[in-house]
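> Sequence unavailable; structure follows:
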């Protein structure tokens, strides 16, 4: 396997970070949907998920709450902080990573920088802090 022990975010911590993020997004989505009286698995969930990832990954923290808990950060392959638009492209790319049994996530096992499909699409890397 490529990319192990190179300062890039390993798969296990990234998976735990994603699980933390999905639990938080689910909680917020449920709360907002109940207030609005809408189904939590539609537009509301998509908007909350997009804003959750794009705002935090383009912030000075360069990481979601889950990534921060796991000591990870997202940056451009050039080492720079992401813009909101680049973080949004990364979020859209997650859909592609999830297609076909999540094989886009497994690309991280075979790339030098542990990049998933959505990292490659957006020109980003996840790094260990």
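Happy to help now that I have it. Computed from a predicted structure; not experimentally measured. Residues are numbered from 1 along each chain as shown.
> Every contact and neighbour count from this point should use C-alpha atoms.
Will do.
> doesn't residue 57 make contact with residue 63?
Yes - the criterion here is Cα atoms under 8 Å, and residue 63 meets it with residue 57 at 4.5 Å.
> show me where the protein has helices.
11-36, 43-57, 65-69, 84-106, 117-122 (DSSP state H).
> Out of those, which is the most enclosed?
helix 117-122 (a mean of 22; mean count of other Cα atoms under 10 Å).
> Counting neighbours, what do you get for the closest residue to residue 83 other than its chain neighbours?
Closest residue to residue 83 apart from its sequence neighbours, by Cα to Cα, 6 or more residues apart in numbering: residue 58 at 5.3 Å. By the criterion of other Cα atoms under 10 Å, residue 58 has 21 neighbours.
> From residue 66, how far off is residue 58?
To residue 66, residue 58 is 15 Å away according to Cα to Cα, to the nearest Å.
> quick revisit: any common contacting residues for residue 63 and residue 57?
73, 74 (Cα atoms under 8 Å, 6 or more residues apart in numbering).
> take the one below as the second:
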């Protein structure tokens, strides 16, 4: 209905086209939401993953990046962000701070969009010394590198 004239039967008048304006979420709001999410993921790992490893008598030593505990906690990390973003368009951290991930065309987020944003995009942003996250502070629409890769933006609800 964006950009279309709206007809109202009650008054029989044509209203002017509507526009959707978004207030983009800046660096600090997204930073605090991300820290909150790290607390959530860390809590999940400490309350569920580590006890399960101990229950099954598996090593919890992170001696290498291919240690079972390292792989499991990494899967939990990415699964949290992917599943929360796909099903709710926001993680718990974004919910607390009133933020939401949307497609730049205002369509529902597809699995490929979410996977590119949360896995591929964030992996790239992290491997280049977090510079990809600094894009949020300096880009016009507050888009991080992972947002640019996936054609998403984070807005205030």
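All right, it came through fine. Only a predicted model underlies this, so the values are computations on that prediction, with no experimental measurement involved.
> rewinding a little: so who does the residue nearest to residue 83 of the first structure touch?
Per Cα under 8 Å, 6+ apart, neighbours of residue 58 of the first structure: 81, 82, 83, 84, 87.
> Could you rerun that using 10 Å?
64, 74, 75, 81, 82, 83, 84, 85, 86, 87, 88 (Cα atoms under 10 Å, 6 or more residues apart in numbering).
> same deal with residue 156 of the second structure?
Per Cα under 10 Å, 6+ apart, neighbours of residue 156 of the second structure: 22-26, 29, 94-95, 97-101.
> how about residue 110 of the first structure, what's its match in the second structure?
Here residue 110 of the first structure is matched to residue 138 in the second structure, going by TM-score structural alignment.
> repeat for residue 86 of the first structure
Per TM-score structural alignment, residue 86 of the first structure is aligned with residue 113.
> Enumerate every residue touching its match.
Contacts of residue 113 of the second structure (Cα under 10 Å, 6+ apart): 82, 86, 103, 119, 147, 149, 150, 151, 152.
> In space, what's closest to the equivalent of the fifth one over in the first structure - neighbours in sequence excluded?
Read that as residue 147 of the second structure. Using TM-score structural alignment, the equivalent of residue 147 of the second structure in the first structure is residue 119. Distances taken as Cα to Cα, 6+ apart put residue 125 closest to residue 119 of the first structure, at 6.0 Å, once the chain neighbours are dropped.
> before we move on, what about residue 93 of the second structure?
Nearest to residue 93 of the second structure is residue 33, by Cα to Cα, 6+ apart, at 4.2 Å.
> you'd agree that neighbour is up against residue 99?
Yes - assessed by Cα atoms under 10 Å, residue 33 of the second structure is found in contact with residue 99 at 8.4 Å.
> Mutual contacts of these two, please.
With Cα under 10 Å, 6+ apart as the test, residue 33 of the second structure and residue 99 both reach 90, 91, 92, 93.
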